[in-house]
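S.K.: 3D model of this:
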Amino acid sequence: MNKESINALVEKYLNGTSSEEETVWVEKWLDERSKKSGWDWRDERHQKEVQKEIFKRIDDELSGFRPLKRNRFLPVYLLTAAAVLLIGLVVGLWFLPGQKANQELSYATGKPVKPGTKAATLQLGNGEVIYLDDKATGVLNHSDDVRISKMAGGIIQYNALKSISSDKIVENTLSIPRGGQYQITLSDGTNVWLNSETKLIYPNRFTGKERRVKVVGEAYFDVAKNVDHPFIVGIEGMDIRVTGTEFNVSAYKVFETATTLIEGSVEIHSQRKLKMKLSPGQQAYQMAGKPEIGKRLVDVNTVISWKKGYFSFDYLSLEEVMNEISRWYDIDYKIVGKATKQEKLGGTFSREKSIDELLTYIEQLVDVKIVRKERSVTIMY
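M.R.: Got it, this is the predicted structure:
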């Protein structure tokens, strides 16, 4: 079937005049194209929303409307999923269901780069460093006050013992390398998920009126509720104060620092003595190098997608996308040349897939050539 025939068939489907057989064919074709796009549906509702937007965009294409513009009422991941499929419509429309398009990276040498894994190092208060990758599950350290254990599934657990024999509190540091991810349960029962290239500094047990920790990088907190002892997360330029809630902190300091509330409530305290309260779905952000703190509504599923095992890019620049990718796959990258127009990317992609597969789809979305040599990636406009 040629391009003109498929265009006509899709147009009949959109107009509601396709036969039952033709309707089945178009829906099967759409499903095949979505699977080959590499962008994963989050759930059935997500798929239906994307398909609805895709068909609207197809209708625009058939009517001669070419640009793919952002719809302010829909998250960009919906539009980008549509964009990926529209590339299949406009560029590769002659591929029938079951056929495969060329999905190889322009040039790749060296061993395949694997996705990140459960990896971390734990530095105790006495200076001892424990490489958690090499340790079996079980007790890692035991004192009269605290027991530290490695659990199955990449989790460190602190248990404060009831009989406290010493008032001495020591700082521990959990460091996650590039290409790593880990989870920790603190002595008060708070659970923290740590993304790649992240450091969490915390006491071996909490005493006093506050429960205070520090973060550099990105972490998701599920804070054990205790109204009498607020939990405070310190990041550069601000403190995040809660009593029991769930929130995500991104403090890589590359583009911006952001705190996103999932449920409960938080207070943001800046070094300039500014105070801001957040409601679920709101994000406090501070651009790198600027003192002002802003507030905005966000799609929380996009923000915490890393914790759920996938990338979710929402209207990001190529450099922002590559920063996330480089941390998880532990690669270096450089961009050569400049784009002729401002480009923003979006979409979802499993963090378990190979980096070559992900880079291939970036090549298809953006007018670039990508070359990977071992762990070095060059992107050329």
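
S.K.: contacts and neighbour counts: CA atoms only from here.
M.R.: OK.

S.K.: how far away is Val216 from Ile235?
M.R.: To Ile235, Val216 is 7 Å away according to Cα to Cα, to the nearest Å.

S.K.: now swap in Thr109 and tell me
M.R.: Noted for Thr109: a distance of 39 Å to Ile235, by Cα to Cα.

S.K.: Also this sequence, please, to line up against the first:
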Amino acid sequence: MNPKINLQELLSKYHAGTITDEERVLLEEWYTRWRPEQQELSSEEIDQMKADVWQSLNVTVLPAATKRLWPRLALAASVILCLSVGGYYYLSNSKVSQQQMTAKVEKADIAPGGNKAVLVLNNGLKINLNSQINGTIAKQGNIRIVKTANGKLAYAPDNTDPSIVVYNTLSTPRGGKYNLVLADGTKVWLNSASSITYPTAFKGNDRTVNITGEVYFEIVHNAKQPFRVKFKGHTIEDIGTEFNINAYDDEQVIKTTLVAGSIKLSRDSRSVLLRPGQQSITSLSNTTIEIKDADINEATAWKNGLFKFKKAKIEDVMRQLSRWYNVDVSYPYGIPKTVFSGEMIKDANASQILDMLAYFKVNYEIVQQTKGSEKKIIIKP
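M.R.: Sure thing, here's the model as predicted:
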């Protein structure tokens, strides 16, 4: 198959709204592998490409200094359009030259996060899951802990004393994520800088776990043994549920978003019931529980490999980037007032994400920290 014809066909399908999910994934994969510094174009091709790309992006400028980031698939499709003719990526009205863009690519960059986690057993032993081969990695009580081929951690019963129940903790660092299947079949997704403490088997009248950071749950419902999640003085009780909890220490509010089923959220003497599509918002500074309609796609974007912003301030955007790329961010010249909306894939180097912000005059520099191998993002005027 001719790659050029195939790519143009996919782009045409995207514009027509007939592209399949598999073809969307293919576009995104090509986008993440695209390397602009390896491309060359004549001036005529550049002019044509600028017009084609700008038309495919369909960027919307929002009022009151709000900017819309390039839509995820439109960005991928437009990049593929350039790639299909061996071209270089230019935006209409962009003042960044090819030499400037190439120089930026050659500077320090940061790779995206991935499956990284540490398992702490009941006896305090720490297991770095990155270095473990697939299969049984430990035994706790009457349960075998198994690392599966698709990068998950699962708990399987063993033929030993079923009365023994011990606790494990799974934690992800900045730049990490991990999936977990609990002993009852409940599925758990951990975002970067998050943790969950849980029993290796569920005995008694309930199933209780404790979390930090951001965690998504797909609960196996059992009316005789309710599932409870505890975090920062809150308790969620499941009534057959899928939900997301965002309870990072560096966020001003705690958000619980119900995707399916029903949950009861309790805090102190207050409790509320959430319906699918609703989100509770609480703050440690007061006892109020606010309920509002949620943007499910925004709340669960991280689980699906995306950044999704809706009228987000630059510091809100950068907190997410900081966790995913394991990088500190500073604003020595002040915090820009620009607000962003849009989607971007997470499986990309930091520079590819930051270049999108730079297009809207939020400039940056990635520098090496004085000590160690860590890097830092500086937001500049």
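
S.K.: quick one: TM-score?
M.R.: Scored against TM-score structural alignment, normalised by the length of structure 1, the superposed chains reach a TM-score of 0.73; 305 aligned residues with a Cα RMSD of 2.8 Å.

S.K.: Just tell me what Gly138 of structure 1 corresponds to in structure 2.
M.R.: Using TM-score structural alignment, the partner of Gly138 of structure 1 in structure 2 is Gly135.

S.K.: hang on, the earlier thing: Thr109 and Ile235 of structure 1: who's more crowded?
M.R.: For Thr109 of structure 1 versus Ile235, neighbours defined as other Cα atoms under 10 Å are more numerous around Ile235 (22 against 11).

S.K.: Quick one: map that one onto structure 2.
M.R.: Aligned by TM-score structural alignment, Ile235 of structure 1 pairs with Phe231 of structure 2.

S.K.: which residues touch its match?
M.R.: Applying Cα atoms under 8 Å, 6 or more residues apart in numbering, we find Phe231 of structure 2 in contact with Asn210, Ile211, Thr212, Ala247.

S.K.: Helix, strand, or coil at the counterpart of the first one in structure 1?
M.R.: Matched across to structure 1, Asn210 of structure 2 falls on Lys214, judged by TM-score structural alignment. In terms of secondary structure, Lys214 of structure 1 is strand; the call rests on DSSP: H, G, I helix; E, B strand; the rest coil.

S.K.: Lys214 of structure 1: how many residues sit nearby?
M.R.: Neighbours of Lys214 of structure 1 using other Cα under 10 Å come to 15.

S.K.: you'd agree it is up against Phe231?
M.R.: No: counting by Cα atoms under 8 Å, Lys214 of structure 1 stays clear of Phe231, with 11.0 Å between them.

S.K.: For Ser187 of structure 1, list the residues it contacts.
M.R.: Contacts of Ser187 of structure 1 (Cα under 8 Å, 6+ apart): Val146, Gln157, Tyr158, Asn159, Ala160, Asn204, Arg205, Phe206.

S.K.: redo that, cut-off 10 Å
M.R.: The contact partners of Ser187 of structure 1, by Cα atoms under 10 Å, 6 or more residues apart in numbering, come to 146-148, 157-161, 202-206, 224.

S.K.: separation between the aligned partner of it in structure 2 and Ala350 of structure 2?
M.R.: Under the alignment (TM-score structural alignment), Ser187 of structure 1 maps onto Ala183 of structure 2. Using Cα to Cα, Ala183 of structure 2 is found at 36 Å from Ala350 of structure 2.

S.K.: quick revisit: next one: the match of Ile235 of structure 1 from Gly124 of structure 2, what distance?
M.R.: Phe231 of structure 2 sits 22 Å away from Gly124 of structure 2, going by Cα to Cα.

S.K.: rewinding a little: now do the contacts for the match of Gly138 of structure 1.
M.R.: The neighbours of Gly135 of structure 2, taking Cα under 10 Å, 6+ apart as the test, are Arg144, Ile145, Val146, Lys147, Thr148, Ala149, Leu153, Ala154.

S.K.: among these, who's most crowded?
M.R.: Most neighbours among these, by other Cα under 10 Å: Leu153, with 24 neighbours.

S.K.: Just to confirm, what residue in structure 1 is aligned with that residue?
M.R.: Aligning on TM-score structural alignment places Leu153 of structure 2 opposite Ile156 in structure 1.

S.K.: Please name the residues that touch that match.
M.R.: By Cα under 10 Å, 6+ apart, the contact list for Ile156 of structure 1 reads 120, 122, 132, 137-140, 148-150, 174, 182-186, 191-192.

S.K.: So how do I select the buried members of those residues in ChimeraX?
M.R.: Selecting only the buried entries of those in ChimeraX, with 16 or more other Cα atoms under 10 Å as the criterion:
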select :120,122,132,148,149,150,174,182,183,184,185,186,191,192
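
S.K.: coming back round to it: count the neighbours of the closest residue to the match of Asn210 of structure 2 other than its chain neighbours for me.
M.R.: Spatial nearest neighbour of Lys214 of structure 1, excluding adjacent residues (Cα to Cα, 6 or more residues apart in numbering): Gly234 at 4.5 Å. Under the neighbour criterion other Cα under 10 Å, Gly234 of structure 1 is assigned a count of 17.
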